[in-house]
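In: What follows is a protein structure lacking sequence information:
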């Protein structure tokens, strides 16, 4: 399940580094309830972009 529909992807190297920090800190995603895609650019058709913008990370402490 993707967190984005249409539009350009974030740079792979930046996301890889972010994932390393998340892993190094022992963080995990709390998940969500409700709508998965929480933002859209209010355009129609192929110009429409939808994304999940809000994330919550936690650790065991």
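Out: On my side now, so go ahead. Every value quoted in this text rests on a predicted model; they were computed, and no experiment measured them. Numbers count the residues shown, from 1 in each chain.
In: From here on, just use CA atoms for contacts and neighbour counts.
Out: Noted.
In: part of a helix, is residue 21?
Out: Yes: assessed by DSSP: H, G, I helix; E, B strand; the rest coil, residue 21 belongs to a helix.
In: From residue 28, how far out is it?
Out: 11 Å (CA to CA, to the nearest Å).
In: Against that first model, consider the following:
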């Protein structure tokens, strides 16, 4: 049983596995990998994007 002063110590190196990225951004051949299918935006989200789009004043 560890003493109370040892409970907050960091884990020693080598005792945990390194994080692995879940999304592949490319392959060795240089081709892009599709990580998610293209899905149309839901209407409320599309409306928000249109609302904040920059508008140029007419001359």
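Out: Arrived safely. Note that the structure is predicted; figures quoted are calculated from it, not measured.
In: TM-score them against each other, please.
Out: Taking TM-score structural alignment, normalised by the length of structure 2 as the basis, the two superposed chains have a TM-score of 0.20; 24 aligned residues with a CA RMSD of 3.2 Å.
In: Now for residue 4 of structure 1, how many residues are close by?
Out: 18 (other CA atoms under 10 Å).
In: could you measure the nearest residue to it once chain neighbours are set aside against residue 13 of structure 1, distance?
Out: Nearest residue to residue 4 of structure 1 in three dimensions, chain neighbours excluded: residue 51, at 4.3 Å (CA to CA, 6 or more residues apart in numbering). Residue 51 of structure 1 sits 20 Å away from residue 13 of structure 1, going by CA to CA.
In: hang on, residue 57 of structure 1 packs against residue 21?
Out: No: counting by CA atoms under 8 Å, residue 21 is not a contact partner of residue 57 of structure 1; they are 11.8 Å apart.
In: quick one on the thing from earlier: tell me, how many residues neighbour the residue nearest to residue 4 of structure 1?
Out: 17.
In: now it: how far from residue 15 of structure 1?
Out: Distance from residue 51 of structure 1 to residue 15 of structure 1, by CA to CA: 16 Å.
In: go on, residue 57 of structure 1?
Out: Taken as CA to CA, the span from residue 57 of structure 1 to residue 15 of structure 1 is 15 Å.
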